[in-house]
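Peer 1: Sequence first, then the predicted structure, then my questions.
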Amino acid sequence: MSIWTQITAAVSALAKGEPLSAVFAQLRTPPERSIAFTIAVIALGAKMAKADGLVTRDEVMAFREVFQIAREDEAGAAKVFNLARQDVAGFEDYATRVREMFGAGHEALGDLLEGLFHIAMADGQYHPNEDEFLKGVADIFGLGEREFRQIRSRFVPEAEADPYSVLGLTPEASMEELRAAWKTQVQDSHPDRLVARGLPEEAIKMAEKRMVAINRAWKDIKDARG
C-alpha cells in the first residue's frame, strides 16, 4: 500500500465537518508518523501559500520534488492541499498539533521545517510573509533562533554567506568543533536516520540539498583557514 493510499484513507476517516488538523491525533504511533509527516508538510505548505498570497506552479512542482508524487497520486495530494487551504484554522493550530504528535524536541520537526523552506524557495523568491510564517512555525515547534537561522541559511541565497551558520556554530569555534559538527550533521542526514525518525521514504530526497550545503560549508571553512 503506497503512502498516498494511506493518506487518502486517513483523510477519509475524518468525521463529517472535522478539520484536516484533527488527523494528527490519530497518527501518533511511529509507523504512522511518516503519513502524518507528509500531511503536515502539504498542509502547512498550503497555509504558507496563503501567507504570500498565491500558489505558483513552482510551489506545486516543489511538492512533487520533495515527495516524488506519481501522476496517479496527484489527486490525493491535491485533496490534502485544498482541505488545508479551506480550513478556517490557522497555521498555529496545525503546527501545535504536529508538535504534540511528534513530541517537543523531536528531530523530525526540523526536517519538516526544512521541507517548508524547500517549498518556499521553489519560485526563487523568499517573501517577507514566508519568513514570518516559517519563524512562527519554528517558534511553535520549539526550535531556537540559531537552529532557524541554520536551516534558513541552507535555502535562502542572501543568508548563505556564512558557512559557520550552516554548521550551527560561530567563527570562534575551533576546527575540532567544526569538524565534529560537520560529521554529526552528515550522520544525521543519512537516509536510515531520516526514516527512523518518521520521514517517509518518498521525502528522503529532500536531504540531498542539506548534504550539499553541509559539505560546501565545511569545504569553505577549510579553504578559508588554510
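Peer 2: Nice, thanks for sending it over.
Peer 1: Every contact and neighbour count from this point should use C-alpha atoms.
Peer 2: OK.
Peer 1: Could you report the separation of the residue sitting furthest away from the middle of the chain from residue 158?
Peer 2: Farthest-out residue of the chain from its mean C-alpha position, per C-alpha atoms, centre = their mean: residue 226, at 34.6 Å. Relative to residue 158, residue 226 is positioned 25 Å away (C-alpha to C-alpha, to the nearest Å).
Peer 1: Comparison target below:
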Amino acid sequence: MGIIIGSLLGYKFGGWFGMLMGAWVGHTIEQSITGGRAGDSKKQTQESFFNALFLSMGKLAKVDGKVSPSEIERTEGIMQHMKLNQEMRQRAINLFNQGKDPSHNIDSALSQFGRLARRSLSLKQIFLEMLIDVAEADGMISQAEHRMIEQTCRLIGYPVQLLSAMMKMRGFRSAGGYQQNQQQGANRQQSRRPTNRNAPFNPYQVLGVGESDNKTTVRKAYKRLMSQHHPDKLVSKGLPPEMMKVAEEKAKQIQLSWEKVKDLKGW
C-alpha cells in the first residue's frame, strides 16, 4: 500500500521520476512501520533469486521464437560478472536451458521468489533490471518479451506502473514493442563498458534524469539509486553473494555518473 500511494503522489508531482521516487519513499516508510521483511531465511531467498533469474532469462530469450546470439552473449556476460565457479556456472546454464523449454512453467519459481523477497522492492528491481538487460540486448524489446516481463512483475509482486517508469527512464519508447531511442541506445552501449573516468558514457542516462534537471532533482535520483543498489544492503535482503560484483559495478557507475554531472554543471 505504501508503494502504491507513494507512486501515485510521486507521479502527480514529479512525472515518471517522481513515481519511482515516491514508490521508494512509500516503501521505506512502510518497512519502518511493519519492521520490514522478517522470518524468511536469507539463504532461501538467495537460492530463489538465482533459480528464478536464470529460468527467466532462458524463458525471455526464447519467448519471441528464437534465442539470438546477442541474448546468449548478454547472459554469458552476466555469468562472467558473477564469477561463478564451475558447479554454479553449470547450474546457471541448466536453469537457462530449462527456461527455454516451452513445456517448462517458471511461474512457481517466480512466485516463490516474490514471497521470499516480500517487501524488498530494491531486490525485485535489480532482478527486473537484469531481465531487461537481456531483453534489450539487440536494442529492441518485442511485444512478447514485454508481456513476459509484465507477467514477471505480477508474479513477484512488483508494481507494473513502476516497470513502465523504469523503461522510460532507460530510454525506451513504445513502437510495436519497446524500441530504444537510437542515441540513447548508443549511450547505453557505451555505459556498459568498464566504469573508469576515461570511459565514455551518458551520466544523465545512468541516473535517469534530464540534462535540464536541477541539482536537487539529480541529487535525489543519485541518492535513491545508491540506496537501491548498495551491495551490502542487497545481500542482506537476499541477493546471492555471486551477484555482489554486479551490484558493486552498478553502484560505482551511479557514483561516477553523479560526479560527472557535478563536473559538467559546475556544482
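Peer 2: Cool, got the structure. Since the structure is predicted, the reported quantities are computational estimates derived from the model, not experimental observations.
Peer 1: all helices of the stretch 1-150 of structure 2, in order?
Peer 2: 2-34, 42-62, 69-82, 86-100, 107-117, 121-135, 143-156 (DSSP state H, counting those that start in this stretch).
Peer 1: name the element residue 183 of structure 1 belongs to?
Peer 2: helix 175-188 (DSSP states H and E).
Peer 1: Quick one: distance of that helix to the chain centre.
Peer 2: Helix 175-188 of structure 1 has its C-alpha centroid displaced from the chain centroid by 21 Å (C-alpha atoms, centre = their mean, to the nearest Å).
Peer 1: Average offset of that helix relative to structure 2?
Peer 2: By mean C-alpha distance after the TM-score superposition for structure 1, the fitted helix 175-188 of structure 1 averages 2.7 Å away from its aligned residues in structure 2.
Peer 1: can you list contacts of that helix?
Peer 2: By C-alpha atoms under 8 Å, 6 or more residues apart in numbering, the residues outside helix 175-188 of structure 1 that reach it are 167, 168, 169, 193, 194, 211, 214, 215, 218.
Peer 1: how about a cut-off of 10 Å?
Peer 2: 107, 164, 166-174, 189, 193-194, 207, 210-212, 214-215, 217-218, 221-222, 225 (C-alpha atoms under 10 Å, 6 or more residues apart in numbering).
Peer 1: quick one on the thing from earlier: tell me how far the residue farthest from the centre of structure 1 lies from residue 181 of structure 1.
Peer 2: 19 Å.
Peer 1: for residue 154 of structure 1, same thing?
Peer 2: From residue 154 of structure 1 to residue 181 of structure 1 the distance is 15 Å (C-alpha to C-alpha).
Peer 1: who has more neighbours, the two?
Peer 2: In this view residue 154 of structure 1 and residue 181 are compared by other C-alpha atoms under 10 Å, and residue 154 has more residues nearby, 26 against 18.
Peer 1: Disregarding residues adjacent in the polypeptide, which is nearest to that one?
Peer 2: residue 213 (5.9 Å; C-alpha to C-alpha, 6 or more residues apart in numbering).
Peer 1: How about residue 8 of structure 2?
Peer 2: residue 19 is the one closest to residue 8 of structure 2 (C-alpha to C-alpha, 6+ apart), at 6.4 Å.
Peer 1: Let me have the helices of the stretch 1-150 of structure 2 in TSV, extended by mean neighbour count and distance to residue 225 of structure 2.
Peer 2: Output for the helices of the stretch 1-150 of structure 2, formatted as TSV (neighbours: other C-alpha atoms under 10 Å; distance: least, C-alpha to C-alpha, whole Å):
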stretch	mean neighbour count	distance to residue 225 of structure 2
helix 2-34	19	9
helix 42-62	23	20
helix 69-82	17	20
helix 86-100	17	27
helix 107-117	20	19
helix 121-135	20	9
helix 143-156	18	19
